[in-house]
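Visitor: Fold the stuff below for me.
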Amino acid sequence: MVRSGLTPPRRRLVATLTALSCAVVLTTAGCTGDDDGFRPGAVDAGDPYVPGRGNGGYDVTHYGLDVRYDPRTDGLTGRATITATATQKLSRFNLDLVGLNVDGVTVAGKRAQHRRDDGELVVTPRAGLARGRSFTVTVDYAGVPTPVDDGVLGSGGFLHTADGAIALGQPESAATWFPVNDHPSDKASYDIAVTVPDGLSALSNGVPGPRSSADGWTTWRWSERTPMASYLSTLVIGNYRVVSGTHAGRPLVTAVAASLPANGGAAGSVARTGEIVDFLASRFGPYPFDSYGGIVVADERIGYALETQSRPVYGPAFFTGDHPNPGVVAHELAHQWFGDSVSLRRWSDIWLNEGFASYAEWLWEEHDGGRTAQRNFELQYASTDWSEPSVEPGRERMFGTAVYKRGALAVHALRRTVGDDTFFRILRTWTSERASGTATTSDFVALAERVADRQLQPLFDAWLVGGAAPTLP
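Guide: Below you'll find the predicted structure:
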């Protein structure tokens, strides 16, 4: 993500809950009691940066989403088919779902008990789920989706617009339009079908599928087969100029809100998506997904750009009139490697996303004839507040300057220390070995030390968390 200088929309604070154990035998609910080892999954991922979000006891492998949205009423109906594997002997589990009503739930094809609990859908299958068992959950739901508000991080989620809707936000957003294990530690593939009134576009992640129309409605289909963190999913509905083509043999789909200039800076910037991806691939390794693209929205509430997987979404403030802004495109496309393919295991390590994406802006600027990465390093070094750490910045500062710019400084300091050949080998090894997975700062330091064959922990400590300006390498 990169901000335009406006307050970034974010999520509300949800009170952290403690998993309850099963004290009695409920044969119709399948709860066999603690003596048999079955117990409820955790109702929280245990991440203090997003309390109340994410769940335990299972691992999702796939979401099949079939939603219908009517902008005239702001009503959404949906069916989510979720494939998961139990990671413990599971008597009960939770899914994150905000604001929408649930009409019915099945587990393994059988009706399951369910209840709502402050942004959670609590599901009790008829029989306990053995550890290692794959199971399918189907949830039918409906209602008027709403944004969620966080006093610290702002508001976002599902936003009704004049011509449709936008579902977008970090660190949370998905739970406002489908039931989900809403934490990046549990990535999954997606198939998304979105039905909207004829004439509107319905844009999402991944490879476009065949469209179909009936009775004044059109269904748009999208498929993201590479595991995706839930906050990277998006839904953009409305009047858009959609350009579909191919790049390097893969679909490239861009879209710009029809209310924005047809030949303005927004259209010109996203038109460079393929060119920018190719440059970044020469530095970071092969592009990790099966499609490319970008979406520019016109809603002023979106004061940021977000690296939604394979198809970043850009707020309108980044593009003024005819002035292009390829730097923000480079930032969000760099996230396809750093943040999307290699995702966070916990939000306190968010510099792994933003530090590398900010550094990619410096690389692109130099490549595009602007300031060198070294000059940007010197300028940022001179203006950095070293009292704020990049790692464990605190929930209120997880989108602060230290995460972005101090993180980029650490990346360049690594480059100056180990030399270009080793530096780019570290980056390509990281994106290759960790592709489609999750990681922490400790994982990156360990890999960098292995590839460089030298100790680097003191360097990272100084540049990421030290309280004084580090000595220049």
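Visitor: going forward, measure contacts between C-alpha atoms and count neighbours the same way
Guide: Fine.
Visitor: Do I have it right that Leu95 meets Asp117?
Guide: No. The pair Leu95 / Asp117 is not scored as a contact, 10.3 Å apart, by C-alpha atoms under 8 Å.
Visitor: ok, those two, which is more surrounded?
Guide: Counting neighbours by other C-alpha atoms under 10 Å for Leu95 and for Asp117 shows that Leu95 has the greater number, 23 against 12.
Visitor: Report the distance from the host helix or strand of that one to the chain centre.
Guide: Using DSSP states H and E, Leu95 sits in strand 90-96. Distance, stretch centre to chain centre, for strand 90-96: 22 Å (C-alpha atoms, centre = their mean, to the nearest Å).
Visitor: What of stretch 198-212?
Guide: Here stretch 198-212 shows a centroid-to-chain-centroid distance of 20 Å under the convention C-alpha atoms, centre = their mean.
Visitor: can you tell me the distance between the two ends of it?
Guide: This stretch, stretch 198-212, spans 10 Å end to end (C-alpha to C-alpha, to the nearest Å).
Visitor: Ok, stretch 302-311 next?
Guide: First-to-last residue span, stretch 302-311, C-alpha to C-alpha: 16 Å.
Visitor: Distance from the chain centre to that stretch, please.
Guide: That offset, for stretch 302-311, works out to 9 Å (C-alpha atoms, centre = their mean).
Visitor: now swap in stretch 174-181 and tell me
Guide: On C-alpha atoms, centre = their mean, the centre of stretch 174-181 falls 12 Å from the chain's centre.
Visitor: another one to check against the first:
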Amino acid sequence: MLPFALSLSVATIALATGGCTVNNQKAVSDEAPQVAPILTSEDAIDDQTFAQPQVARVTHVDLDVELNFEDQSVEGEAVLDVQAADGAKEIILDNDGYTVRSITDGKGKPLKYELGEAVEGKGRPLTIQIGDARQIKIAYSAKDADALQWLSPEQTAGGEYPYLFSQGQAILNRTWIPTQDSPGIRQTWKARIVAPKPLDVVMSGLKVGEVEDVDGNKRAFTFEMDKPVAPYLIAIAAGDIDFRELGPRTGVWAEPAVLDRAAEELSDTEQLVEAAEALYGPYRWGRYDMIVLPPAFPYGGMENPVMTFLTPTFIAGDKSNNGLIAHELAHSWSGNLVTNAVWGDGWLNEGVTSYFENRIVEAVYGKKRAEQEAALAYANIEETLADVGEDAPGTALHTDGKEDLVGSAIAYDKGSYFLRTVENIVGRERFDAWLRQWFDNHAFQPATSAMLLADMEKNLVRDEDEAKRLMLREWIYEPGLPSNVAKPDPKAFADVDNAVNAYAKNGTLPKNWTEWTSAERQRFLDNIPKKRTAEQLATLNDTLKLDQSGNNEELFLWLELALANRYEPAVPQAEDFLARIGRAKFVRPLFTVLWDQGEWGRAIARHTYKKTRPGYHAVTRGGIDALIGKEG
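Guide: Just a heads-up that it's a prediction; the model follows:
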């Protein structure tokens, strides 16, 4: 083994670790520690939180709040359990907009507190003088919280009732929950949520007890997460939703008008869970349910424990986008079970998960589909590196976490190809054994890149020669793609690439388009020549029926190509697409393409954004505001 000095200190200095140690190689049980460790090595210090968890940290959050749809606010109380070092007299929480009415200790005695100066993108520190108190109660309200998306009835499929959903990652939960909002400060939680009838409420915890009637026209729902999780994983949704069982431990929530299609698309879920367990051990969260949200949801999916949040844009009618489900499911191990301690190590969540996703897809849908989806990911890396440069510092897996200039290509795709390359060199059997023990031995704990590197060097690498071939440090800490990358199978898209060449040469279009997989169709659309005339675009669309696609991934690629060539017939469909879908992956690039077309596209972008902005989540709005301005 190569020597590696790892300066890592679990915060046993004053804070209990619940009996867990970071480098214990004995497999852990499914039981989670009630108090997860705090990592105190320099690379584990989160500079995006005001908290000082090595002094005083939150271990449990108990919410009792009411949802007010009329003024789009949350109001109630949060009771926090605190663990503090000897002599600690204060605790610092994160606050980005919620209003504090009072703070008391567990016996009702008022505690002094101070809200510090605001830091852009981070909020303000809430410093509470706790003295000897180890439980504090905060009465508060949150209005216009960036984590919460309030939808009018008109913005839902049913059109009759309002809707609410949250998106906490990365640091948005500090806009509506008083706590220490850092992925390295894992917390258990419980919540009682009061909502108007007849709305149902779901959260990223298991439902506890019966639904309670309140004041005749309201109901209270209680949830609990008894395993310590990163606070960004506390999530809520409320609306006119129904449930459909998919398997003994799986099911889906959705609006009634969407439920049948959602359940059919997700009918493989139990099989996906079984495949994941066969790879890397038991699913430890009890149930795996999902909710298909209205299209304003800004992401493809969010891996909230026991309740994955999904965009309806993944529904294609043929399960061709179910790699998304495999991805969010895989987060139950990589991300939720073992979480990056700081956002600069986000690849530990997304890259490991993307690798795991591809293995699940292979197990359930076959090697060909898995290889094709892996090839699309590799092309994403190549395109990004060509755009930003091989030496761009943001193209290392480990970053400073300050600003993401490269999208998903690095944290997700380069991270996946790192593990794919390691597997290729050491063999699948050895690699799988290593990855399973990584999940087992760091379950319900935070982790860093340095910890994973040290674990690989200790538990996977056999000798110095293998270490040189693996190039582990280069993968994690250096920009670009290392020379040993295990490239995708060149045969994965051989027929499609031949079709691309034929089209580029003489305009010949594939005759077997409808027989292709979605990955094949996406590959074709993403690789044909980008400069097209109106006549060429009309022929392309008329022949392949691109504007009639039920797959939003394919429809997006068509609209992106059409708008980039100022194809007027596609503008109404693009405007409709942008009005009904709030997924940032689609929305931001289309507005960017329009903006890049000069005044022709900018006029369309301004006009469209003025209408669509109110329906977008803050996550989606952020990048477009910077491009166009808030007023469109």
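Visitor: one step back: over in structure 2, find the residue span the strand holding Leu95 of structure 1 aligns onto.
Guide: Under TM-score structural alignment, strand 90-96 of structure 1 corresponds to residues 88-94 of structure 2.
Visitor: can you pull the buried residues of the matching stretch?
Guide: Residues 90-94 are the ones in stretch 88-94 of structure 2 that count as buried (16 or more other C-alpha atoms under 10 Å).
Visitor: Now for the residue lying closest to Gly143 of structure 1 once chain neighbours are set aside: which residues touch it?
Guide: Leaving aside its chain neighbours, Gly143 of structure 1 sits nearest to Leu100 (5.0 Å; criterion: C-alpha to C-alpha, 6 or more residues apart in numbering). By C-alpha atoms under 8 Å, 6 or more residues apart in numbering, the residues touching Leu100 of structure 1 are 141-145, 176-177.
Visitor: tell me the contacts of the nearest residue to Pro183 of structure 2 once chain neighbours are set aside?
Guide: Closest residue in space to Pro183 of structure 2, ignoring its immediate chain neighbours: Ala230 at 4.6 Å, by C-alpha to C-alpha, 6+ apart. Ala230 of structure 2 makes contacts with 182-187, 336, 339, as judged by C-alpha under 8 Å, 6+ apart.
Visitor: Tell me which of those you also see in structure 1.
Guide: On the basis of both residues aligned by TM-score structural alignment, their matches' C-alpha atoms under 8 Å, what survives of the contacts of Ala230 of structure 2 in structure 1 is 182-187, 336, 339.
Visitor: With secondary structure and distance to Pro298 of structure 2 as added columns, please give these in CSV.
Guide: Below are the kept ones among the contacts of Ala230 of structure 2 laid out as CSV (DSSP: H, G, I helix; E, B strand; the rest coil; distance: C-alpha to C-alpha, whole Å):
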residue, secondary structure, distance to Pro298 of structure 2
Ser182, coil, 21
Pro183, coil, 20
Gly184, coil, 24
Ile185, coil, 25
Arg186, coil, 25
Gln187, strand, 25
Asn336, coil, 20
Thr339, strand, 22
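Visitor: Reformat those residues into TSV and put distance to Ala275 of structure 2 and neighbour count next to each item.
Guide: Compiled in TSV, those are given as follows (distance: C-alpha to C-alpha, whole Å; neighbours: other C-alpha atoms under 10 Å):
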residue	distance to Ala275 of structure 2	neighbour count
Ser182	31	28
Pro183	28	27
Gly184	29	28
Ile185	30	29
Arg186	28	30
Gln187	29	29
Asn336	18	25
Thr339	22	27
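Visitor: gap between the residue located most distally from the centre of structure 2 and Val500 of structure 2?
Guide: Going by C-alpha atoms, centre = their mean, the residue of structure 2 most distant from its centre is Asn506, 42.0 Å out. Separation of Asn506 of structure 2 from Val500 of structure 2 (C-alpha to C-alpha): 10 Å.
Visitor: Over to Tyr288 of structure 2?
Guide: Where Val500 of structure 2 is concerned, Tyr288 of structure 2 sits at a distance of 40 Å (C-alpha to C-alpha).
Visitor: What of Ala605 of structure 2?
Guide: Going from Ala605 of structure 2 to Val500 of structure 2 by C-alpha to C-alpha gives 31 Å.
Visitor: Trace Leu594 of structure 2 over to structure 1, please.
Guide: Checking TM-score structural alignment: Leu594 of structure 2 goes with nothing.
Visitor: what helix or strand is Leu594 of structure 2 on?
Guide: Under the criterion of DSSP H and E, Leu594 of structure 2 resides in helix 584-595.
Visitor: buried residues in the helix or strand following that helix?
Guide: Downstream of helix 584-595 of structure 2, the next assigned helix or strand under DSSP H and E is helix 599-612. By neighbour count with 16+ other C-alpha under 10 Å, helix 599-612 of structure 2 contains the buried residues 601-602, 604-606, 608-609, 612.
Visitor: Right, I'll call it a day here.
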